[in-house]
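> Sequence and predicted structure below; questions after.
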Amino acid sequence: MSRGGHVGAGGGDPDDVRAGATLLSDSITEVAVTRLRHAVAAAAGAAGLAGDALEDFVLAVHELVTNVMRHGGGSGRLRLLRDAVSLSCQVTDDGPGTEHVPMALPQPRTPGHRGLWLAQQLTDSLAFDSGPHGTTATVTARLPGVQSSG
């Protein structure tokens, strides 16, 4: 279940994986959180993730979405992408951005602040791009049975 790693590209259906395609693109709002979780699960499952890998990916994305609600201004955008070897989910918030993204596991007595650490552990990679108009977090999972050409 625990993977950790580096970010990959994303996008595409089985007939167009070289160019990449967006499988899901939607706004993040408080009322959309549960619907987005179900939509990500359905799209990631249809793209080839299953079992623990699917559950891990969906939970990692959910952690990023809830971070948007708690720390990123309360709204944003989610994009689920597929390429020939992986799924990526970009979660962008409308917050002020940050210079430091805490990724270490907090001390046991520290409440909260485990979402990013968990997202990193549950996927092959977690990467950030932050600026004055928000932060984009991207989680990536390799698709089962697919070999990288690089």
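Perfect, I can see it now.

> all contacts plus neighbour counts: C-alpha atoms, from now on.
Fine.

> what about the longest helix in this structure?
As assigned by DSSP state H, the longest helix anywhere in the chain is helix 51-71.

> ok, and what's touching that one?
Outside helix 51-71, the residues that touch it by CA atoms under 8 Å, 6 or more residues apart in numbering are 1, 28-30, 33, 37, 40-41, 44-45, 74-76, 89, 91-93, 95, 115-116, 118-120, 122-123, 137, 139, 141.

> this is the comparison structure:
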Amino acid sequence: MGSGAGDGGATPGASPAGAGVALLAATITAEAVTRLRHAVAAAARGAGLTGVALEDFVLAVHELVTNVVRHGGGRGALRLRRDGDVLSCEISDNGPGLGDVRVALPAPTEVGHRGLWLAQQLTDGLEIHGDDRGTTARVTARISAGAAGG
């Protein structure tokens, strides 16, 4: 959602969900969290994401994956794709949905609830769509023009 957090709109320059080349597809479970973090890091690195951008993207995806485990029914799906110079990761669950999503930094006294805010801050874009059938969150990162890979 980038600057339009909460409006469900696309981030300018982001590729449509499902476009590009599939790099990774996996099922999210509590037991798979660590393995998925490593797999996302390896696939994103292989696609050309490097340095701090790689670390930030992997942390953002990790936050969304742990949200599925904690709040989204414990099970979901992860899809990592590359479309040109845009890397995107879509995380979905079949949980109760988020209702009206407002991505904001919680008060310093509030414990937790920083995952969506972190995902938004650490990536080039965050989109969230939810209803009573579940939630789908999508983060994007731009790969630098001189990057190697796919």
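Great, that's in hand. Here the structure is a predicted model, which is why all the values come from computation and not from measurement.

> For the two chains, what TM-score is obtained?
In this superposition the chains share a TM-score of 0.85, using TM-score structural alignment, normalised by the length of structure 1; 137 aligned residues with a CA RMSD of 1.8 Å.

> tell me which element the nearest residue in space to Thr140 of structure 2 that is not next to it in sequence falls in.
The shortest distance from Thr140 of structure 2 to any non-neighbouring residue, by CA to CA, 6 or more residues apart in numbering, is to Ser88 (4.3 Å). Using DSSP states H and E, Ser88 of structure 2 sits within strand 86-93.

> Can you mark which positions in that strand are buried?
Val86, Leu87, Ser88, Cys89, Glu90, Ile91, Ser92, Asp93 (16 or more other CA atoms under 10 Å).

> How about residues contacting that strand?
By CA under 8 Å, 6+ apart, strand 86-93 of structure 2 touches 14-15, 17, 44, 47, 61, 64-65, 68, 72-73, 75-82, 134-143.

> what about the strands in structure 2?
21-28, 76-83, 86-93, 125-131, 134-142 (DSSP state E).

> hey, which of those is tucked in deepest?
Most buried of the strands of structure 2, by mean neighbour count (mean count of other CA atoms under 10 Å): strand 86-93, with a mean of 26.

> so how much does that strand differ from structure 1 once superposed?
Average distance, strand 86-93 of structure 2 versus aligned residues of structure 1 after superposition (mean CA distance after the TM-score superposition for structure 1): 0.3 Å.

> residues in structure 1 matched by that strand, start to end?
Counting by TM-score structural alignment, strand 86-93 of structure 2 lines up with residues 86-93 of structure 1.

> now the buried residues of strand 86-93 of structure 2 as CSV including distance to Leu23 of structure 2?
Shown next, in CSV, are the buried residues of strand 86-93 of structure 2 (distance: CA to CA, whole Å):
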residue, distance to Leu23 of structure 2
Val86, 12
Leu87, 9
Ser88, 10
Cys89, 10
Glu90, 12
Ile91, 14
Ser92, 17
Asp93, 20
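
> May I have the distance across stretch 97-107 of structure 1, first residue to last?
24 Å (CA to CA, to the nearest Å).
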